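[1] Build me a model:
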Amino acid sequence: MKVRRIIDAHHHLWDLGADHRYPWLMKQSVVRFFGDPKPIQRDYGVPEFREDIGTLPVVASVHIQVGVESGDELAETLWLQDQQRRHGLPSAIVAFCDLTAPDFEARLDRHRVAESLRGVRQIVGRSADEDRATGSDALLENPAFEAGLKRLAELGLSFDLQLIPAQMERAAGLLAKVPNVRVALCHGGSLSDFSPQGRAIWKHGIRLLAALPNVICKVSGFGMFDKAWSAASVREQFHTMLDAFGPERIAFGSNFPVEKLATPYVQVWRRYLRMTAGLSGFEQQRLFHDTAVEFYKLPDTAEP
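    Predicted coordinates:
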């Protein structure tokens, strides 16, 4: 393996017996935008995560909030910090905190007691159907959301942006107003419409977001939208992101255990290696390690 160090820049953990609850993991017979969650509606902790990693040189990881019951967000953050103390992972925590809440700053201050906190994710878009049900699309026009992003920047915290291609142009317009907040585009913008028109909308959005120097792109989650994906099938998609953002602003993530519905952990990273086989060692190091270290302010890691 040419890559000596990997940082998994996007994964999840959960404990269904913990004090905080996960409504979507407890609902039965509800198919989500990424498929039927039934196989992962069970505990997924650091020991199993390490088993999935196997002998891959994963030296650090970034946990992204899972979607706990409203009011349980702080409990999730504190549980994750305890997992880090007990097991050494995750290395960084991206929590949920409602940027539009009247007491947003007080809520955020409580999250900041966790020394591994690096940022916030508040999902703007998952799929058109789910977004209509949640109303999350309205965040892009909410002045409180913009103010919350500015506050994150002031505190040195980042924002993980999950949306769908139809929202990218509006999101780019909003983010242009908050140039100091560091933003990670989750799942490469969640391309799910592979028609020529769907790809065109996504490519246009990628170019707009890449034009903002404070935005990086996380490549992850291919299996949510194509269970049969391969290094070859996503080649054009990956190179569109690479050409737009450059290796210095791209990080890889596993999206485990959601991706486990489609692809084993080791296979995900082998496909990433195939996708980047023609790149230089320096470029690969950026994609697999350095971009995530810089963005999430992780301590640099000695080679294993």
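
[2] use CA for all of it now, contacts and neighbours both
    Fine.

[3] all strands of the stretch 151-300 of the chain, in order?
    For the stretch 151-300 of the chain, the strands defined by DSSP state E, counting those that start in this stretch occupy 158-161, 183-185, 215-219, 250-252.

[4] Save the ones you listed as TSV, and put in mean neighbour count and distance to E294 too.
    Converted to TSV, those look like this (neighbours: other Cα atoms under 10 Å; distance: least, Cα to Cα, whole Å):
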stretch	mean neighbour count	distance to E294
strand 158-161	24	11
strand 183-185	25	12
strand 215-219	27	11
strand 250-252	28	10
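
[5] Just send those strands back as TSV, with distance to P39 too.
    Formatted as TSV, the strands of the stretch 151-300 of the chain follow (distance: least, Cα to Cα, whole Å):
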stretch	distance to P39
strand 158-161	26
strand 183-185	27
strand 215-219	23
strand 250-252	24
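
[6] closest to D8 out of the ones you listed?
    Closest of the strands of the stretch 151-300 of the chain to D8 is strand 250-252, at 6.4 Å (criterion: Cα to Cα).

[7] so who does I40 touch?
    L25, P257, V258, K260, L261 (Cα atoms under 8 Å, 6 or more residues apart in numbering).

[8] Against L25, how distant is it?
    I40 is 8 Å from L25, where distance means Cα to Cα, to the nearest Å.

[9] and for comparison, fold this next one:
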Amino acid sequence: MTRDATHQAWLDQVIEPVIDPSRAIVDPHHHLWRVPGSPRWGTYDLDDLFADTGSGHRIEQTVFIDCTSDYRTDGPEEMRPLGETEYVAAMAEESARRPDATTRIGGIVGHADLLLGARVADVLAAHLEVGKGYFRGIRHAASWDPSEEIHNGHHNPPREMLLSEQFRAGFAELAPMGLTFEAWLYHPQIPELTDLARAFPDTGIILNHVGGHVGIGPYAGKRDELLAGWRRDMAELATCTNVSVKLGGLAMPINGYDWHKRERPASSDEVVAAHRDIYLHCIDLFGPDRCMFESNFPVDRLSVSYAVLWNAFKKIAAGFSEDEQERLFRGTAMRVYDLDEID
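    Reported below is the predicted structural model:
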């Protein structure tokens, strides 16, 4: 086990009974780092994932999302992200055979540089080959902001990348291979994603973290004002039926809630109070068929424990019907990522 004992002790200050422990869940967004991905997050490997998914909620499957881990260190630059897919595919197979596994990795979303244009087709084909049947799509982070106080995306995107002809030439290669696009951006960029989604209505797009709310730097202290613009932009995006939304990823430092700086981590009631209206607005716009709760672990683990976070999601969803809750917690992710049922 590689988790930081001091941070774990901090999280353990807030222990809650697990709500509705029998509810089947697919967690469609987590990462793995075999080597430290950041001084803040440290190593997060399969044992760490099992420790979190085994904290009381019934996490049947997960989907790994790219995080620039285990890239190849030699060979053509565009092929180096294949190392991540190779590593996670091996972890997915291990999660299926280990008797102590608390979940199974059912899908993989890796990275390919769509700015390669049509040449990216060879990279995508290679991902499918080494992915051992788990590969579902790619993420090319578009998160960019002019402020020097905002860290731009881990793929170092240029400004207005989603609108560029070169990027779209690469994007056009996804649908023919049955692959989805994972959209990680910041909230001012949502209109760019809407433009992309309308240009490629046959490509499945998954918006990460409800559109990337930024609450630090020039955006600090302006939450109500920014939410008004976010609601407007999300309403336009919702008209694109090829777009689904992940409900989560709002406990990161960039979101500006500063829970990671406190003496005690967030409780589920605090998460509900801060995020309920945001998630319910997404569900109202996109419907349960196009929304799915996500953990974004271990990044959101900086602020809240896994068990507490899923308690918050269950409290937020309590007013929906059983069928709607099944889609929010499992069904939408199963369909969007074309996951196999577990025997």
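
[10] ok, back up a step: compare the contacts of I40 of the first structure with the second structure and list the ones that remain.
    Counting by both residues aligned by TM-score structural alignment, their matches' Cα atoms under 8 Å, the second structure reproduces these contacts from the contacts of I40 of the first structure: L25, P257, V258, L261.

[11] burial count for the residue nearest to D193 of the first structure when sequence neighbours are not counted?
    Using Cα to Cα, 6 or more residues apart in numbering and skipping residues adjacent in sequence, the residue nearest D193 of the first structure is R199, 6.7 Å away. For R199 of the first structure, the count of nearby residues is 16 (other Cα atoms under 10 Å).

[12] Quick check: the equivalent of R199 of the first structure over in the second structure vs P191 of the second structure, distance?
    Superposed on the second structure with TM-score structural alignment, R199 of the first structure falls opposite L227. According to Cα to Cα, L227 of the second structure and P191 of the second structure sit 14 Å apart.

[13] what helix or strand is L99 of the first structure on?
    Take DSSP states H and E as the rule and L99 of the first structure turns out to sit in neither a helix nor a strand.

[14] per the alignment, it corresponds to what in the second structure?
    Match for L99 of the first structure (TM-score structural alignment): L114.

[15] okay but its match is in contact with A172, surely?
    No. Applying Cα atoms under 8 Å as the test, L114 of the second structure and A172 come out as separate, 9.1 Å apart.

[16] The two: which is more packed in?
    Taking other Cα under 10 Å, L114 of the second structure and A172 do not tie; L114 has more neighbours (27 against 19).

[17] quick one: contacts for the more buried one?
    With contact set as Cα under 8 Å, 6+ apart, L114 of the second structure has these partners: V120, H140, Q166, F167, R168, A169, G170, F171.

[18] Wait, a helix at Y87 of the second structure?
    Yes. Counting by DSSP: H, G, I helix; E, B strand; the rest coil, Y87 of the second structure falls inside a helix.

[19] so what corresponds to it in the first structure?
    Aligned by TM-score structural alignment, Y87 of the second structure pairs with W79 of the first structure.

[20] in the stretch 201-343 of the second structure, which spans are helices?
    Under the criterion DSSP state H, counting those that start in this stretch, helices of the stretch 201-343 of the second structure are mapped to 209-212, 223-238, 268-286, 306-316, 322-326, 332-336.

[21] Can you say which of those is packed in most?
    For the helices of the stretch 201-343 of the second structure, the largest average neighbour count (mean count of other Cα atoms under 10 Å) is found in helix 209-212, namely a mean of 25.

[22] mean deviation of that one from the first structure?
    Comparison of helix 209-212 of the second structure with the first structure after fitting gives an average deviation of 0.7 Å (mean Cα distance after the TM-score superposition for the first structure).

[23] Show me what that helix is packed against.
    strand 243-247 (3 or more Cα pairs under 8 Å, 6 or more residues apart in numbering; DSSP states H and E).

[24] which residues are contacting the strand it packs on?
    With Cα under 8 Å, 6+ apart, strand 243-247 of the second structure has contacts from 197, 204-210, 237, 279, 282, 286, 290-294.

[25] now the helices for the stretch 51-200 of the second structure?
    82-97, 120-130, 165-171, 190-199.

[26] Please identify the most buried of those.
    helix 82-97 (a mean of 20).

[27] So what's the gap between it and the chain middle?
    Centroid separation for helix 82-97 of the second structure versus its chain: 18 Å, with Cα atoms, centre = their mean, to the nearest Å.

[28] How about stretch 204-215 of the second structure?
    The answer for stretch 204-215 of the second structure is 8 Å, by Cα atoms, centre = their mean.

[29] One more: stretch 109-123 of the first structure?
    14 Å.

[30] Then stretch 289-305 of the second structure?
    On Cα atoms, centre = their mean, the centre of stretch 289-305 of the second structure falls 7 Å from that of its chain.

[31] what's the answer for stretch 51-64 of the first structure, then?
    Worked out by Cα atoms, centre = their mean, stretch 51-64 of the first structure lies 15 Å from the chain centre.

[32] Name the residues of that stretch that come out as buried.
    Neighbour-count burial for stretch 51-64 of the first structure flags D52, I53, L56, V58, V59, A60, S61, V62, H63, I64 (criterion: 16 or more other Cα atoms under 10 Å).

[33] show me the contacts for the last one.
    Contacts were defined as Cα under 8 Å, 6+ apart; by that measure I64 of the first structure touches H10, H11, H12, I93, V94, A95, R121.

[34] corresponding residue for the last one in the second structure?
    Following TM-score structural alignment, the counterpart assigned to R121 of the first structure within the second structure is R139.

[35] Measure how buried that match is and give me the count.
    23.

[36] so who does it touch?
    Counted by Cα under 8 Å, 6+ apart, R139 of the second structure has contacts I65, D66, V109, G110, H111, A112, F181, E182, A183, W184.

[37] Please repeat the previous calculation with a cut-off of 7 Å.
    Neighbouring residues of R139 of the second structure by Cα atoms under 7 Å, 6 or more residues apart in numbering: D66, V109, G110, H111, F181, E182, A183.
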